[in-house]
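In: sequence-free structure coming up:
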């Protein structure tokens, strides 16, 4: 199939990156369960290793099943290329790796998944990197947090756990003024609800574990490059704009143009960090993406109905779903996520911490798991789990206080989900 902008999303989510297998005619993308690939001859092998020819060398770097997934996600996001890896956390490091160095920093949203906050506030210090956390609603504060050592801004389209929507265009303008890339985690929105590159993002990262796969079976991550950032405009990004010693002085930006970041992610990132996706995981995710638009429509429909019911329930203090008319982020839905505000949000339960724990333990359809974006409805008390490592101040800033539970609304019958919440809230607040 020749990918074209004339094809609609529903067509591309099935066909992009997928071609009949040339050897067998198999219509579904095969699982290429192999570690290595036979070279035609010595010259062919040398050309591949010298990045003079594109092909398959070793499955830590490239694999046909994973390549199909990379092409599909990049196409759906409107990017120039993509690199898949072992998890969403791996994708975040893969996105930062070509940009960073000792003494450099990023400006990150204070509303992020708890594991991301820990990765940025603690783990990356071991590389000599650092992060400054800022409320992305305050665009002037974001700009003020940037200094000469800042190399990127990082945010989520729909923030986990609260479901707050980021004004990506406004933050992209701040990044452009500073000459640095904007990295957007689009996991909770997916390219069906939002295409951050069209709003000015440079890089898009995903935990493919979530909505893209959609069935809670396999881990994965992806980095999509817009192909629009000029890495040679200043001297801030030498990994891309300066000669690379490991490839005899090749300069990625000069040699690969719009695909510079993508090729660096494979030839350097996967080669040296080794955070490789396995081909079976790629196959499961390819299958999941085929129904992405259908699932997201039901996710949003259910989330609207359930959040409205919860907002009117006297046992609930408030609901953070951006799709509600009462939400301070409702005005950004049409601008950022015109097909809906996703299916992730939090509720504040009357009775605080103890009532939240009892609610989680009393549900029957909702699953108590540390995941989101499943076809099944999920719930978690973030303060005692995913955000447990954070200080009370960080938990509050992230929207994960002790009286908060996070809901990931699935695609079940919405009335059944409401009935389940109703009986559990009765027990939790009795």
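Out: Noted; the coordinates are in hand. What you are looking at is a predicted structure, and each value in this text was computed from that prediction instead of being measured.
In: contacts, neighbours, all on C-alpha from now
Out: OK.
In: Now for residue 143: which residues touch it?
Out: By CA atoms under 8 Å, 6 or more residues apart in numbering, the contact set of residue 143 is 174, 175.
In: Distance of it relative to residue 94?
Out: Note on residue 143: its distance to residue 94, by CA to CA, to the nearest Å, is 24 Å.
In: before we move on, what about residue 112?
Out: Distance of residue 112 to residue 94, computed by CA to CA: 18 Å.
In: got the buried residues for stretch 359-367?
Out: 359, 360, 361, 362, 363, 366, 367 (16 or more other CA atoms under 10 Å).
In: and which of those is nearest to residue 41?
Out: Of all the buried residues of stretch 359-367, residue 367 has the smallest distance to residue 41: 53.4 Å, by CA to CA.
In: quick one: the closest one and residue 375 touch, right?
Out: No - using CA atoms under 8 Å, residue 367 makes no contact with residue 375, being 11.1 Å away.
In: Secondary structure and distance to residue 118 added to the buried residues of stretch 359-367, as CSV?
Out: Output for the buried residues of stretch 359-367, formatted as CSV (DSSP: H, G, I helix; E, B strand; the rest coil; distance: CA to CA, whole Å):
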residue, secondary structure, distance to residue 118
359, helix, 27
360, helix, 24
361, helix, 27
362, helix, 30
363, coil, 29
366, coil, 27
367, strand, 25
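In: And here is the other one:
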């Protein structure tokens, strides 16, 4: 298909990047379950390895099924290219890999998925990197945190677990002034609800495991390149703007321009880190993207109904859904996520930690799992699971206190979900 800005989202989510298989005419993208590809001749092989020609060498680097998914996600996000990998966590490391070096730091929101907080506060120290966590609602604090060693700013468009909405444009202005890229995790919002690149983001990362796939079958990640950042504007990003010793002195920005980050992600990132997405996972995610807009509309519709019901229930202390007029993020959501505030939020149960545990155990339709973005409604007590590694102060800052449960609202009948919550709350607060 020839992509065009005239095509609507519903068309692109089905057709972008795909065309009938030239060998068989198969309409659905085949699963190219192969490790390697036959070269036409020695010159063809050399051209591929020199990045003088685009093609397939080895499936750790490129695969036809994965390539279709990369083009589709990049198109939906409004980027110039994308690199798919094995998980959302892998996508975060791969996004930082070309930017960072020993002694360098990133600035990240305090409102992040607990696993991301652990990755940034602990794991990246092993690379000699560090992270400063800042409340992104305080834009001046973000500006003050930037120093000469800052190489990126990272936040979530809709924060997990609380569903808080980030002011992407305001933080993008801070990043621009500092001459560093803004990386936005758009997993919870998806490109249907939020378009971070249009709001100033340089890179967008996804856990494709979640809403993009939508059926809880495979893990995956993706980094989308806006193609708009000038990597040569300063000397902060030598892997992209200077001769790369890991690729026989190739200057990626000089050679590939707006696609520099994308080519580096494949030629260096996937080559050396090996965080490869397998073609079967790409196939499942491609099928998921075909119904993304339909699912997100139902997720939002159901979340709005359930959050409203919970807010009016005496057994609940508060609800964090940004689609509620009582939310401090209600007005911001209209501009950042104009099609809805997503399907993820938290609510606090009267009775605290013990009541939350009883609630989770009493639910029948909601599944108790460490995942989100499924067609099925999901629940988890973040303080004892996904955010367990954090201190109580970090848990509170992330919106995952001991009295809070996170819900990912699915596409079932909203009345059934409300009835399930009603009977479980009755048992939890009796």
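Out: Yes, it's here. Quantities reported herein were computed from a predicted structural model and do not represent experimental measurements.
In: Report the TM-score for the pair.
Out: Overlay of the two chains. TM-score (TM-score structural alignment, normalised by the length of structure 1): 1.00; 430 aligned residues with a CA RMSD of 0.4 Å.
In: would residue 133 of structure 1 count as being in a strand?
Out: Yes - counting by DSSP: H, G, I helix; E, B strand; the rest coil, residue 133 of structure 1 is found in a strand.
In: In contact with it: list those residues for me.
Out: 107, 108, 109, 110.
In: and the gap between the aligned residue in structure 2 for it and residue 106 of structure 2?
Out: With TM-score structural alignment as the criterion, residue 133 of structure 1 lines up with residue 133 in structure 2. In this view, residue 133 of structure 2 and residue 106 of structure 2 are 9 Å apart by CA to CA.
In: next one: residue 264 of structure 2
Out: 20 Å.
In: and if you look at residue 166 of structure 2?
Out: For residue 166 of structure 2, the distance to residue 106 of structure 2 - CA to CA - is 17 Å.
In: in which helix or strand would I find residue 264 of structure 2?
Out: helix 260-264 (DSSP states H and E).
In: mean shift between that helix and structure 1?
Out: Here the mean offset of helix 260-264 of structure 2 against structure 1 after fitting is 0.2 Å, by mean CA distance after the TM-score superposition for structure 1.
In: what range in structure 1 does that helix sit on?
Out: The aligned range for helix 260-264 of structure 2 is 260-264, by TM-score structural alignment.
In: Off-centre distance for stretch 283-300 of structure 1?
Out: Put simply, stretch 283-300 of structure 1 sits 15 Å off its chain's centre (CA atoms, centre = their mean, to the nearest Å).
In: Stretch 145-160 of structure 2 now?
Out: 14 Å.
In: now swap in stretch 231-247 of structure 1 and tell me
Out: For stretch 231-247 of structure 1 - counting by CA atoms, centre = their mean - the centre lies 26 Å from the chain centre.
In: Kindly report the same for stretch 296-309 of structure 2.
Out: 21 Å.
In: just stretch 211-220 of structure 2 next, same as before
Out: Using CA atoms, centre = their mean, the offset of stretch 211-220 of structure 2 from its chain centre is 12 Å.
In: With distance to residue 48 of structure 1 as extra columns, can I get the buried residues of stretch 359-367 of structure 1 in a markdown table?
Out: Converted to a markdown table, those look like this (distance: CA to CA, whole Å):
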| residue | distance to residue 48 of structure 1 |
| --- | --- |
| 359 | 56 |
| 360 | 53 |
| 361 | 55 |
| 362 | 57 |
| 363 | 54 |
| 366 | 49 |
| 367 | 47 |
